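what follows is a predicted protein model with its sequence.
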Amino acid sequence: MTGILQRGTATIHYVDGGGSGRPVVFTHGAGMDSESFAAQARAVQDAGYRGIRWDLRGHGASTLAAGTRFSAEDALADLGALVDELRLQHPILVGHSLGGNLSQAYVRAHPDRAGGLVAVGSTWNAGPLSAGERLGLRLAAPMLRLIPASRLPGLMADASAVTPEAIDSIRATFARMPKRVFLDVWRATASFVAPEAGYRTPIPLGLVVGDRDRTGNIRTAMPAWADADGVQLRVIPGAGHVVMADAADATSAAIVHIIRGWDAEGDG
């Protein structure tokens, strides 16, 4: 079932697999859309869960009103509104990159409303940052602004995936977003990073990353996060940042395995 959620300055498009299983909400990364999680949503649906994927405002089939800029606060509110609209009880949140940052922020703000968190190729919002990493966050948007709009989709795709098919698909998706919107989306992504010493994820946590992810500090931050929270980091061989595009089946299997493991622990 597809649906539209009216949000005043945006319309939010979502796809809901339905059913009575535990809800699993997939949130895609910056410049991408919900189609990037289509295979994983089908996999959890086949495993007996309720797979829900949505397009962030200004992405995919979701709109952004003229004169409205993408912001972290609005995106976070959209996720909450979607959970309310679909009357989801303790949904499992699965987020890639920006989607992972957004899902972390939701859990941090509403620890009693989510039933699990799976971060895929996403940095650790609450984790410590070195001086160099802080500088990199501040300089990323200005550096991206210098790249011509015609070259940006290709550069982002080359940095995000490994297989030629995945690179081509990601390039086409990125090309649909105006550069000015992408820069706002990037700033929003960076704003979710808010170190907090001693913070630990208060709900079940799963972490997935591609072994060839070269984006930011993800390949160093995710192992540190796994150690801090005492969970296993599942590394997908031969996959870059968008692991779902490079290795769809392996990513789906990892996510289903994580969720089933939580259910098994609950039954025990």
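Alright, I've got the coordinates.

switch to C-alpha atoms for all contacts and neighbour counts from now on
Fine.

helices of this protein, residue ranges please.
With DSSP state H, the ranges of helices along the chain come out as 38-46, 72-85, 98-109, 131-145, 152-160, 164-174, 179-191, 218-229, 243-246, 248-267.

for the fifth one, the distance to its chain's centre please.
Put simply, helix 152-160 sits 17 Å off its chain's centre (CA atoms, centre = their mean, to the nearest Å).

quick revisit: can you add mean neighbour count and give the helices of the chain back as TSV?
Formatted as TSV, the helices of the chain follow (neighbours: other CA atoms under 10 Å):
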stretch	mean neighbour count
helix 38-46	20
helix 72-85	16
helix 98-109	24
helix 131-145	13
helix 152-160	19
helix 164-174	18
helix 179-191	19
helix 218-229	18
helix 243-246	26
helix 248-267	16
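
okay, one more to line up with it:
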Amino acid sequence: MVKLAGNLRRPDAELRFADRGGDGPVVVFTHGAGMDHTMFEAQADALGRAGHRTVLWDLRGHGESALHPGARFTAAGALADLAALFDELELDRPVLVGHSLGGNLSQTFVREHAGRAGGLAVLDSTWNTGPLSGVERLGLGLSVPMLRLIPAAGLPGLMARASAVSPEAVARIEATFRRMPKAAFLDVWRATVSLVSPDPAYRTPVPLGLIRGAEDRAGNIAAAMPRWARAEGVFEQVVPGAGHVVTLDAPDATSRALLRLLEQWRLDDARDDARDDARDERSAG
């Protein structure tokens, strides 16, 4: 278990985080709605063994990070928290890894602060700026009212069964969801919906990687992520036998997918540096 030893005080929240050190490139993991940092423990361990400096944190109102009395979860607050975490740890262009809501937040952060991130890896999250069909717009608009109709006692189990394939993952997700009151979860869901803002001309200004569970049936993710990959000209890694929470259904395969992605970016950087050096030599000659 990862101990969140770090504490970051915000105007309306107390954030807990873990900076696990290391001399390699920094990777910041941001979990999904209703979840917490533990969903990324296997991936943080694998990347740490490969030499990366990994940072885990709990979003405000999730896990060990508490909202102050009367405060509510908003996308703006969570984005400001992520920027504050960058400042607290003096992070220089880390790779952002985000799942579901964490992927939506990471996309928006890169869009608003492109110079602060070195790469973006999105797991099982919709494409914030991608086009939406009429049916998709309708589903997005009805998602909060429909969730409001589900009894509080049944919501964690329903969400868990919709989020994972393996019984072990379903049980872990349900236990995590049960720690969040329904009213708080609805606030989180509203924040997630608010981050979807179609903009057909936008393209991600940093290296981008997409990872999805093959059996993810959440929202429009199974349709949106392949469209996103084609639009951006990147390869979408699809993990067999995994649902929405791919990190728990297939932890080792997800870790390997992230490591492949980071290694490819490293090779791309090295190739670009070599090409720049060769061009400089020709210019000097």
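Here it is on my side, so go on. Being a predicted model, the structure only gives us computed values, none of them experimental.

how about the helices of structure 1, which one is nearest Gly19 of structure 1?
helix 38-46 (8.5 Å; CA to CA).

could you name the helices and strands sitting against that closest one?
strand 23-27, strand 50-54, helix 248-267 (3 or more CA pairs under 8 Å, 6 or more residues apart in numbering; DSSP states H and E).

so what corresponds to Gly238 of structure 1 in structure 2?
In structure 2, Gly238 of structure 1 lines up with Gly241, judged by TM-score structural alignment.

quick check: its match touching Gly213?
Yes. Counting by CA atoms under 8 Å, Gly241 of structure 2 touches Gly213, with 7.1 Å between them.

returning to what we had before: could I get the helices and strands packed on helix 38-46 of structure 1 in a markdown table, plus columns for distance to Asp229 of structure 1?
Below are the helices and strands packed on helix 38-46 of structure 1 laid out as a markdown table (distance: least, CA to CA, whole Å):
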| stretch | distance to Asp229 of structure 1 |
| --- | --- |
| strand 23-27 | 21 |
| strand 50-54 | 26 |
| helix 248-267 | 15 |
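
wait, which of those is closest to Ala10 of structure 1?
strand 50-54 (13.1 Å).

which residues sit against the closest one?
12-28, 33-34, 37-38, 41-42, 44-45 (CA atoms under 8 Å, 6 or more residues apart in numbering).

what do you get for stretch 21-34 of structure 1?
With CA under 8 Å, 6+ apart as the test, stretch 21-34 of structure 1 has contacts from 14, 36-37, 41, 44, 48-56, 59-60, 88-100, 103, 170, 173-174, 177, 182, 185-186, 189.

what range does that stretch cover in structure 2?
Using TM-score structural alignment, stretch 21-34 of structure 1 pairs with 24-37 in structure 2.

quick one: buried residues of the matching stretch?
For stretch 24-37 of structure 2, the neighbour count (16 or more other CA atoms under 10 Å) marks 25-37 as buried.

could you check how far it is from the centre of its chain?
How far stretch 24-37 of structure 2 lies from its chain's middle: 6 Å, per CA atoms, centre = their mean.

for Gly132 of structure 1, find the nearest of the helices and strands packed on helix 38-46 of structure 1.
Between Gly132 of structure 1 and the helices and strands packed on helix 38-46 of structure 1, the shortest separation by CA to CA is 28.4 Å, and it involves strand 23-27.

contact partners for the aligned partner of Arg116 of structure 2 in structure 1?
Using TM-score structural alignment, the equivalent of Arg116 of structure 2 in structure 1 is Arg113. Arg113 of structure 1 is in contact with 89-91, 107, counting by CA under 8 Å, 6+ apart.

and Arg113 of structure 1, how far from Thr163 of structure 1?
37 Å (CA to CA, to the nearest Å).

ditto for Val15 of structure 1
From Val15 of structure 1 across to Thr163 of structure 1, the span is 27 Å (CA to CA).

of these two, who's got more company?
Val15 (20 against 15; other CA atoms under 10 Å).

could you find the closest non-adjacent residue to that one?
With sequence-adjacent residues excluded and distances taken as CA to CA, 6 or more residues apart in numbering, Val15 of structure 1 is closest to Thr2, at 4.4 Å.

returning to that earlier point: how far does the match of stretch 21-34 of structure 1 stretch from one end to the other?
21 Å.

then stretch 84-100 of structure 1?
19 Å.

residues in structure 1 aligned with stretch 176-183 of structure 2?
The aligned range for stretch 176-183 of structure 2 is 173-180, by TM-score structural alignment.

residues touching the counterpart of Glu136 of structure 2 in structure 1, list them.
Alignment note (TM-score structural alignment): Glu136 of structure 2 maps to Glu133 of structure 1. Counting by CA under 8 Å, 6+ apart, Glu133 of structure 1 touches Asn217.

about what we covered before: for the residue nearest to Val15 of structure 1, grab the count of nearby residues.
11.

the counterpart of it in structure 2: what's it in contact with?
Mapped onto structure 2 by TM-score structural alignment, Thr2 of structure 1 lines up with Ala5. Ala5 of structure 2 is in contact with 16-18, counting by CA under 8 Å, 6+ apart.

give me the subset of the residues you listed lying in strands.
Using DSSP state E, the members of these that fall in strands are 16-18.

nearest to Leu267 of structure 2 among the buried residues of stretch 24-37 of structure 2?
Closest approach between those and Leu267 of structure 2, by CA to CA: Pro25, at 13.6 Å.

distance of the closest one relative to Leu47 of structure 2?
Pro25 of structure 2 sits 10 Å away from Leu47 of structure 2, going by CA to CA.

next: His244 of structure 2.
From His244 of structure 2 across to Leu47 of structure 2, the span is 21 Å (CA to CA).
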